[in-house]
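Asks: take this sequence and fold it.
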Amino acid sequence: MGTPLGDFIRARRDSTQPESLGLPDRGRRRSPGLRRLDLAARAGISVEYLTRIEQGRDRNPSVAVVNALADALSLDPSERNHLRYLTKITGGECSAHTRPAPPRRDVRPSVLETLRLLEPGIAMVTNRLGDILAHTSGYESVTSGTGLLDADTPNLTRYLFTDPRARTYFADWDDVADEQVFDLWLAPSVENSEWFTAELAPTTSPDFTSRLNRHVVPQRGALRLNHPSGCELRLLRETLELSSGAQQLVVFLPADERTAHAVDQLPRRSPSRLRAIS
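Replies: Got it, this is the predicted structure:
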């Protein structure tokens, strides 16, 4: 059985072309990307040891080995951080006995007050699983008619993979899907992530599981939305980690004047009716 660490290293090896690292083209091969032999040589470890890591038979590589693999794959800073995180959670898997349980959904009163101060802007409180826990009227206006907030407990990840309207609403659906799946690895605890993926996997296509195991580190550029009113919105995102460490405040800002004008024209309900979902 594989591990998140092994899956990530194998995925990066498969997506790395030898010529990008200055290695010679060794001709056709059965699978794409970098040969295990070449990666092991660049990292200064044996092929047998690399195989054990990729297959999940070695769950505790040293810091030196992890850094050597990061150098050998030419990972960028975000990918290196993710590699270290996966090393940490992979090493703790064998000793984890906590039964997976849903994360807390309550939002602190001070955070709700912060949202009120952001009215009539576009903002929400979420967690790494994609639960939308509270939002401003501005956020409701840009999602109106999409079905995202229709559920009693709306969740962006579930919406992306189970509601066909999501593929129209998000102009760059593939990028947004990769972002949400990646964030499951950064959930407040491995148990929460396991709980959510176990709940979601049976109701989605294999695409969800495939993206989860690819470990694509997202770039998080401007968010492009096809609003049901017919306008295209381009929004920049500022994500602030809340002190609890389990939730984030996300503020959306128009990326251009056309978007700012379009947002101003969208109907809104009274800011006094700020919604907190429990």
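Asks: C-alpha only now, for contacts and for neighbours.
Replies: OK.
Asks: and the strands in the chain, which stretches?
Replies: 122-126, 132-135, 223-226, 232-241, 248-254, 275-276 (DSSP state E).
Asks: what's the longest helix along the chain packed up against?
Replies: Assignment by DSSP state H gives helix 77-92 as the longest helix of the chain. For helix 77-92, the packing partners by 3 or more Cα pairs under 8 Å, 6 or more residues apart in numbering; DSSP states H and E come out as helix 4-15, helix 63-72.
Asks: point out the most buried one among those.
Replies: Among the helices and strands packed on helix 77-92, helix 4-15 has the highest mean neighbour count (mean count of other Cα atoms under 10 Å), at a mean of 21.
Asks: what comes into contact with that one?
Replies: Residues outside helix 4-15 that contact it (Cα atoms under 8 Å, 6 or more residues apart in numbering): 31-36, 39, 53-56, 59, 73, 83, 86-87, 90, 213-215.
Asks: quick one, which of those residues are buried?
Replies: 33-36, 39, 53-56, 59, 73, 83, 86-87, 90, 213-215 (16 or more other Cα atoms under 10 Å).
Asks: how far does stretch 75-83 sit from the chain's center?
Replies: 14 Å (Cα atoms, centre = their mean, to the nearest Å).
Asks: next, the buried residues of it.
Replies: Buried, per 16+ other Cα under 10 Å, within stretch 75-83: 75, 79, 80, 82, 83.
Asks: same question for stretch 224-242.
Replies: For stretch 224-242, by 16+ other Cα under 10 Å, it's 224, 225, 226, 227, 232, 233, 234, 235, 237.
Asks: try stretch 139-147
Replies: Quick answer for stretch 139-147 (16+ other Cα under 10 Å): 139, 140, 141, 142, 143, 144, 146.
Asks: of all the strands of the chain, which lies closest to residue 25?
Replies: Closest approach to residue 25 among those (Cα to Cα): strand 223-226, 38.2 Å.
Asks: I'd like the structure of this one too, to check against the first:
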Amino acid sequence: MDIPAELGDFLRSRRSRLQPEDVGLVSYGRRRVPGLRREELAQLAGVSVAYYTRLEQGQSQNASDAVLDSIARALRLTPDEHTHLRNLARPAGAARRPAPRPEHARRGTRQLVAALDVPALVLDARFDVLAWNRLGHALLAGHLAADSPYRPADRPNTQRMLFLDPHTRELYPDWEGEARRAVSSLRLTAGERPDDRQLAELVGELTMNSPEFGPLWARHPVRKCAFGTKSFHHPLVGRLELDFEMARLPETGGQALMMFSARPGSPSEAALGLLAASAVPASAASGTARTGTAAHERH
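Replies: Presented below is the predicted three-dimensional model:
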């Protein structure tokens, strides 16, 4: 990923959404482009125009916390956007990552996921599915093989599925909202992992093959979507409104456990019960899961 270009694009996108009157400035003259000018933002942030220009052009990678905090305040960044700004402004501080190799969910994590009676899955930092239980599989990808997370060559990726899989597109009645949420999470992750080649390849693949992804990516949305509510229109049980939570798993390099639940007594809870009754037995994938990760567990 071209970090200097990403930083400049991000700062320009955030300048463009603020007008002088939004921040207490008087607007003079006709503006060729919307938003704050560089000199106006520099004034608000308390830095020189020349310094801010170098930063926006990716020519200064040693900005202090104080300067970045001032720019974040001037741009009225959210906490997630502020974090993203720091990641882009100081990419040298990102940890160098070893050569990529297939990831696996820990045995204990897989056992936990299998034991849960709500839809659950394990994602790596690139949004690859490393494991799911039978309800997670039935909810999100019943059209895929239950053991696909345990075969790296066929491993599902939730971003790829959302933008390129027609079955997944039909699963979300508000597909556009789900797509915005997904790109916001992917943007934040890309800023955290600027040297992740596989993540960059995923972004390139989606840009080339999805007409909707490119324009969304260009807007630089940034938001950590670790909890909330998702709506589904499931082909077997119909409408579902499910709350979700994502929890980072310690010492895994960014893996997360994602779980869905329905409000007690709601129609969605009844629909989940119907889905559980129709889901494939857990044993359909457990044998492959044990075989596919046995060598990994020995190390």
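Asks: tm score of chain vs chain?
Replies: The TM-score (TM-score structural alignment, normalised by the length of the first structure) is 0.83; 272 aligned residues with a Cα RMSD of 3.0 Å.
Asks: residue 160 is in contact with residue 179 of the second structure, correct?
Replies: No. Distance between residue 179 of the second structure and residue 160: 10.8 Å, which falls outside the contact criterion (Cα atoms under 8 Å).
Asks: adding distance to residue 26 of the first structure, write the helices and strands packed on helix 77-92 of the first structure out as TSV.
Replies: Below are those laid out as TSV (distance: least, Cα to Cα, whole Å):
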stretch	distance to residue 26 of the first structure
helix 4-15	15
helix 63-72	18
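Asks: who wins for proximity to residue 153 of the first structure among these?
Replies: helix 4-15 (28.4 Å).
Asks: so how far is residue 18 of the second structure from the corresponding residue of the second structure for residue 88 of the first structure?
Replies: Aligning on TM-score structural alignment places residue 88 of the first structure opposite residue 90 in the second structure. According to Cα to Cα, to the nearest Å, residue 90 of the second structure and residue 18 of the second structure sit 24 Å apart.
Asks: tell me how many other residues crowd residue 25 of the second structure.
Replies: 12 (other Cα atoms under 10 Å).
Asks: what's it aligned with over in the first structure?
Replies: Aligned partner of residue 25 of the second structure by TM-score structural alignment: residue 23.
Asks: just residue 120 of the second structure next, same as before
Replies: Residue 120 of the second structure maps onto residue 123 in the first structure, by TM-score structural alignment.
Asks: residue contacts, that match?
Replies: Residue 123 of the first structure touches 115, 135, 136, 138, 139, 249, 250, 251, 252, counting by Cα under 8 Å, 6+ apart.
Asks: likewise for residue 177 of the first structure?
Replies: Contacts of residue 177 of the first structure (Cα under 8 Å, 6+ apart): 157, 160, 161.
Asks: wait, the first one touches residue 181, no?
Replies: Yes. Shown here, residue 157 of the first structure and residue 181 form a contact pair, counting by Cα under 8 Å, at 7.3 Å.
Asks: these two: who's more crowded?
Replies: residue 181 (27 against 24).
Asks: distance of the more buried one from residue 16 of the first structure?
Replies: To residue 16 of the first structure, residue 181 of the first structure is 21 Å away according to Cα to Cα.
Asks: find the centremost residue of the second structure, please.
Replies: residue 185 (2.4 Å; Cα atoms, centre = their mean).
Asks: mind listing what's buried in stretch 267-287 of the second structure?
Replies: Quick answer for stretch 267-287 of the second structure (16+ other Cα under 10 Å): 268-273, 275-276, 279-280, 282, 285-286.
Asks: then stretch 199-217 of the first structure?
Replies: Neighbour-count burial for stretch 199-217 of the first structure [16+ other Cα under 10 Å]: 200, 208, 211, 212, 213, 214, 215, 216, 217.
Asks: ok, the residue nearest to the match of residue 88 of the first structure when sequence neighbours are not counted - contacts?
Replies: Nearest non-adjacent residue to residue 90 of the second structure, counting by Cα to Cα, 6 or more residues apart in numbering: residue 61, 5.4 Å away. Applying Cα under 8 Å, 6+ apart to residue 61 of the second structure gives the contacts 55, 89, 90, 91, 92.
Asks: now do residue 213 of the first structure
Replies: With Cα under 8 Å, 6+ apart, residue 213 of the first structure has these contacts: 4, 7, 8.
Asks: please tell me how far residue 4 of the second structure sits from residue 191 of the second structure.
Replies: For residue 4 of the second structure relative to residue 191 of the second structure (Cα to Cα), the value is 11 Å.
Asks: quickly list what's touching both of the two.
Replies: The contact lists of residue 4 of the second structure and residue 191 share residue 88, where a contact means Cα under 8 Å, 6+ apart.
Asks: residue 230 of the second structure: neighbour count?
Replies: 16.
Asks: now do residue 96 of the second structure
Replies: 11.
Asks: cool, residue 177 of the second structure as well?
Replies: 11.
Asks: and it, what pairs with it in the first structure?
Replies: By TM-score structural alignment, residue 177 of the second structure lines up with residue 175.
Asks: same check on residue 272 of the second structure?
Replies: Residue 272 of the second structure maps onto residue 263 in the first structure, by TM-score structural alignment.
Asks: so for its match, what's the nearest residue that isn't a sequence neighbour?
Replies: residue 142 (7.3 Å).
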